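Output the structure for:
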Amino acid sequence: MNLASLGLTAEQERVYRYFLRAPGASVDAAAADLGIPHAPTVVARLKTMGIIDDGLAPVSPTVAVDLLIRRRMEQTTRELNQLSAAWDIVRDLTEEQRSGRPVELVERIEGMHNVNRRAREMSASSRELMNIKPAPMSHGISNTTVQHFRKRLSNGLISRTLIGIDSLGQPDQMAYAQQQHALGDLHRVTAEYNRRVSISDRAIALIQVDPVDVSVGALLVRQPGMVAALIDMFEGMWARARELTDPPLSAIERQVLQALALYDKDEVAARALNISLRKFRSHVADLMRRLRAGNRFQAALLAKERGWL
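Predicted coordinates for the structure are as follows:
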């Protein structure tokens, strides 16, 4: 058996085997004995791969094979990712076939009917979705659409949705969000950015033009840099958002957070709230755990980002 299947050329394998048999040999000796004039180039490549060290000592066969297997697996993973990404062109080709015109990197879509239609088309073939919504349930959404989406979740669709904090005060919206969350469309609550955004397969995004008037239309974005920026924005918001299952703040917890932002010392904050220092610090510790904050200052910042202040 040779090592070609693990990525070594025939010459690289011959040179490696030579140094295994003749430890301490020179590169010139290898070139002469093997009849490979460019042996120095081959040795340099083997050093880069970690198969031979700077002193021309070969690593053990066990280590060499392990290194080569790891390199081959990494290469295979990259190739699979490239093949997976190649499927994204299908969406563009399909759109060109449908519309009869070249696909634009940024396309303006007019009218709610057209926006909803394009959103359904985009979602229908997605393998991964990232959504930002003011509310989890859109008005006018059909039961057929909901059931189809839930079926796709059960078939492996990866979906994450950020919903606006105002949804917390709407029982029907929260009930819908909790149902979707339980089925695999993971939901979190955010106080940031109230414009509707949907990102499909990290390759295409649909952005509501006006955060208030949805009838104005949307932008369909395929430009890689713009989509990457939207993904970064989403991931940052997702990390800062609160879990859907987090219990709401009590009145005293909200007062403690406000006191953290106003006062530098616990003693002063506790007196302002008319509670004991021990009780105040207990509330602070609970809030820091919920916010995953490392200190008081960070807790106040995170609370503001989540809309708790």
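
When you work out contacts or count neighbours from here on, use the C-alpha atoms and nothing else.
Fine.

So which residues of the protein form helices?
Secondary structure of the chain (DSSP state H): helices at 10-21, 27-34, 39-49, 61-86, 88-99, 112-124, 143-154, 171-183, 224-240, 251-262, 266-273, 277-291, 296-305.

elements contacting the first one?
Using 3 or more CA pairs under 8 Å, 6 or more residues apart in numbering; DSSP states H and E as the contact criterion, the neighbours of helix 10-21 among helices and strands are helix 27-34, helix 39-49.

Could you say which of those is packed most deeply?
When you average the neighbours per residue for each of the helices and strands packed on helix 10-21 (mean count of other CA atoms under 10 Å), helix 39-49 leads with a mean of 17.

structure for this one too, so we can compare:
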Amino acid sequence: MKLDVLGLTGETEHVYTALVGQPRCTASELAETCGLTAAGVGRLLSALVKDGLAARTAGRPPRFSATVPDVAVTALIDEQQHRLDEARSVVHQLMETYREAARITHPEMAVELLTDRDDISSAVGRLTADARREVRAFDRPPYVDRPGSNLDLQIQRQRSGVVHRVIYSQEAVAWPGRMNSDIGPSIRAGEKARVRPELPLKLVISDNRVAIIPFSLAAGGQSAAYLIQPSPMLVALESLFEAEWERAVVLSDLRPHPAHGATLGAGSGEPDADTRCLLTLLASGLTDAAIARSQGWSERTTQRRIHRLMHELGASTRFQASLTAARRGWL
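The predicted structure is shown next:
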């Protein structure tokens, strides 16, 4: 039997298959072909007509023909798929009820402890890969995996419509080379990025379903992490993220403006890519040393570029330079 998955019995499928090759026949004629009784074939033909797989004429005796198979069977498949979707929805609701009941009986089930670095890395990968609407994250050292190692996958998810909102600590932004090789490309691909001087913990939240946080930010603390399922604890983590998001400073898109390659003072009125990056780092509150580490410059070079930038903007303080740049639309 091939069509039993659509709810057809073996005899029904046998009669329908014979009817496809013998149109406009009576129940008696089809019974002789199938080796069944006329009464039994009549009942099966009535069922086929009811399911839309056959049509009956109004004469006496009535004659039957199979409905065009690709139309009729496809309709049955669609109906069966609809029933399966409804069943999945019921199972999902039952699982939510089951999990909630289990949490009440065993509250510890809301939190799973991961104690292996590979398990933690895999869990973070699953969280972000399974997100359908949004990924929210606190990004700060120390790291389990090299920063930027998942850049290509993140860009693919962003292009598929998954929103990424990330708050970086100043230390994360100052990570050598990361602004140009990881954070900048992420922002250009659609990431909504902000920065805070400090973050209380590392955090990844997938939709509003699950989150992961490290056991500790101390040395060795990355070898253990908590996987948080829907619970008051997850709600608290979501609230913490949104509170920090409101207080954080926007990290601007670091692409050059249309005047490609233009530099300050060259008469274009637009900054080049390095200057825009420097402005973003200044606005983020990074120190000269942190900016130097981020860009691979010496502190002397960093200070010289900052002083030149302030002179070009007519600013006497860093704050004034950032404010003037923002008013010109450079941030």
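
Mind checking the TM-score on these two?
Both chains were compared after superposition, and using TM-score structural alignment, normalised by the length of structure 1 their TM-score is 0.46; 174 aligned residues with a CA RMSD of 4.1 Å.

From Thr105 of structure 2, how far off is Ile155 of structure 2?
Remark: distance between Ile155 of structure 2 and Thr105 of structure 2 (CA to CA, to the nearest Å) = 41 Å.

So the two - more neighbours on which side?
Comparing Ile155 of structure 2 with Thr105 by neighbour count (other CA atoms under 10 Å), the higher total belongs to Ile155, at 19 against 10.

Under a three-state scheme, what state does the more buried one occupy?
helix (DSSP: H, G, I helix; E, B strand; the rest coil).

wait, it sits on Gly184?
No - in this structure, Ile155 of structure 2 is not within contact of Gly184 by CA atoms under 8 Å, at 11.7 Å.

Please, which helix or strand holds the residue nearest to Ala193 of structure 2 when sequence neighbours are not counted?
Using CA to CA, 6 or more residues apart in numbering and skipping the chain neighbours, the partner closest in space to Ala193 of structure 2 is Val166 (5.0 Å). Mapping Val166 of structure 2 onto the secondary structure by DSSP states H and E places it in strand 163-169.

Determine the set of other helices and strands touching that strand.
In this structure, strand 163-169 of structure 2 makes packing contacts with strand 134-139, strand 192-196, judged by 3+ CA pairs under 8 Å, 6+ apart.

Take these and lay them out in JSON lines including mean neighbour count and distance to Glu13 of structure 2.
Written out in JSON lines, the entries for these read as follows (neighbours: other CA atoms under 10 Å; distance: least, CA to CA, whole Å):
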{"stretch": "strand 134-139", "mean neighbour count": "23", "distance to Glu13 of structure 2": "47"}
{"stretch": "strand 192-196", "mean neighbour count": "22", "distance to Glu13 of structure 2": "56"}
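
Kindly reformat these as CSV containing distance to Gly125 of structure 2.
Below are these laid out as CSV (distance: least, CA to CA, whole Å):
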stretch, distance to Gly125 of structure 2
strand 134-139, 11
strand 192-196, 19
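
Out of the ones you listed, which is closest to Ala289 of structure 2?
With respect to Ala289 of structure 2, and counting by CA to CA, the nearest of these is strand 192-196 at 17.2 Å.

Ser46 of structure 2 versus Arg194 of structure 2, what's the distance?
If you go by CA to CA, the gap between Arg194 of structure 2 and Ser46 of structure 2 works out to 67 Å.

show me where the stretch 51-200 of structure 2 has strands.
Ranges of strands within the stretch 51-200 of structure 2 are 54-56, 64-66, 111-114, 134-139, 163-169, 192-196, based on DSSP state E, counting those that start in this stretch.

all helices for the stretch 151-300 of structure 2, in order.
When secondary structure is read from DSSP state H, counting those that start in this stretch, the stretch 151-300 of structure 2 shows helices at 151-159, 170-173, 178, 184-188, 232-247, 273-283, 288-295, 299-313.

highest average neighbour count across those?
Each of these was given a mean neighbour count from mean count of other CA under 10 Å, and the largest, a mean of 24, is that of helix 170-173.

before we move on, the earlier item: for Glu79 of structure 2, find the nearest of the helices and strands packed on strand 163-169 of structure 2.
Nearest to Glu79 of structure 2 among those is strand 134-139 (32.3 Å), distances taken as CA to CA.
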